[in-house]
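1. Sequence and predicted structure, then a few things I'm wondering about:
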Amino acid sequence: MPFTPIHLGPGLAFKAIGGRHFSFMVFGGAQVLMDIEPLVGILRGWPVLHGYTHTVLGALLIGLLAGAIGRPISETCLRWLRLPHAPFTWPASFAGGLIGTYSHVLLDAIMHSDMHPAWPLSAANPLLRWISVDELHLLCLGLGLAGLAAMAVRAAWASLR
């Protein structure tokens, strides 16, 4: 199913590690951009849902697009919602976009048999079923919970100072 929220778990872990140097909003937007091709494929009945966008090259292009449009869109949303935030930088936006797309390819390559992540260099998918789909989902959930816990501890620690 496109637009799965399970991809956000690793994003929370990256946010906990990267802090203000990583945009979780752009990461989330990159996940949506990656799954436009599978959504169109589902609606049109394509036999391959994870094509060009789910390759290393496709992830690069979509990650760069996400980074370029993510900063102004995110800043506008945060301003409309009047949410306080650290200064939003281009490096944080591009980190969110590129880590978002490459992690998406990695996760989808493990579970989708129609993926060829190294295309056009190779049609192989050595990551397919590297771990079970259930284990993959548990890993993503665990990373998300660990990221949330780390951010909560960091926020609590900062409030004590």
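-> Received, thanks. Numbering: from 1, shown residues only.
2. From now on I want contacts and neighbour counts done on CA atoms only, so please keep to that.
-> OK.
3. Which residue, other than its chain neighbours, is closest to residue 59?
-> residue 101 (5.0 Å; CA to CA, 6 or more residues apart in numbering).
4. That neighbour: which element?
-> helix 90-111 (DSSP states H and E).
5. and that helix, what does it pack onto?
-> helix 24-34, helix 56-81, helix 133-160 (3 or more CA pairs under 8 Å, 6 or more residues apart in numbering; DSSP states H and E).
6. Got another one to weigh against that:
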Amino acid sequence: MVFETAPFTPFHLGPGALFKAIGGRHVSFMVFGGAQVLMDIEPLMGIIQGKPILHGATHTLAGALLIGLAAALVGKPVSTWVLRLLAIAHAPLTWRASFAGALLGTFSHVVLDAAMHSDINPWRPIANGNGLLGIVPIGSLHILCVGLGCVGAVVIAMRAWHDGKA
């Protein structure tokens, strides 16, 4: 299956839609998405180089924290610029929303990937092992991510519809 070798999976965006639905203007979905891409640069490079271990330091909680901080700092100005360029109406993107989107993105990424990839050690360097591996079958994990995305999209659409009627 293509998603088993593709480093950039759209399934991670499902939980992001739910986080956006819950957090509203306090969570940036664009920064969340950017954080997903940054998380998977290491596996992409591993695929290109033919390395046996694809998920190293970036797929630890410490790595997720560092990538999340970088994603938040870069994501706010880039997202603001893109939204302005495309003339998309939106609430002002705050630093709080940028950091929330980035950190929710990177930490959820580690958890989701840890459930399906045997080369992840989320607690490294404190501890080795991956207690999340196989906790949910991969197919069920994908369905869960799509389902969370659908729930998030429905909540966001209902909120927009309600705000338009008010």
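-> Received, thanks. What you see is a predicted model, and the numbers here were worked out from it, not measured in a lab.
7. Pull up the gap between the spatially most central residue of the second structure and residue 128 of the second structure, please.
-> Nearest residue to the geometric centre of the second structure (CA atoms, centre = their mean): residue 105, 3.2 Å. Distance, residue 105 of the second structure to residue 128 of the second structure, using CA to CA, to the nearest Å: 23 Å.
8. what's the answer for residue 109 of the second structure, then?
-> Residue 109 of the second structure is 18 Å from residue 128 of the second structure, by CA to CA.
9. Who has more neighbours out of those two?
-> Counted by other CA atoms under 10 Å, residue 109 of the second structure and residue 128 do not tie: residue 109 has more neighbours, with 24 against 11.
10. Tell me the residue in the second structure aligned with residue 15 of the first structure.
-> Correspondence of residue 15 of the first structure to the second structure, assessed by TM-score structural alignment: residue 20.
11. residues touching the nearest residue to its match once chain neighbours are set aside, list them.
-> Of all residues not flanking residue 20 of the second structure in the chain, residue 27 sits nearest, at 5.5 Å (CA to CA, 6+ apart). Neighbour list for residue 27 of the second structure: 19-20, 96-101 [criterion: CA atoms under 8 Å, 6 or more residues apart in numbering].
12. which two in those residues are spaced the farthest apart?
-> 19 and 96 (13.8 Å; CA to CA).
13. Between those two, which is the more surrounded one?
-> The neighbour comparison of residue 19 of the second structure against residue 96 (other CA under 10 Å) goes to residue 19, with 23 against 15.
14. ok, back up a step: report the buried members of the contacts of residue 27 of the second structure.
-> When the contacts of residue 27 of the second structure are checked for burial by 16 or more other CA atoms under 10 Å, the buried set is 19-20, 97-101.
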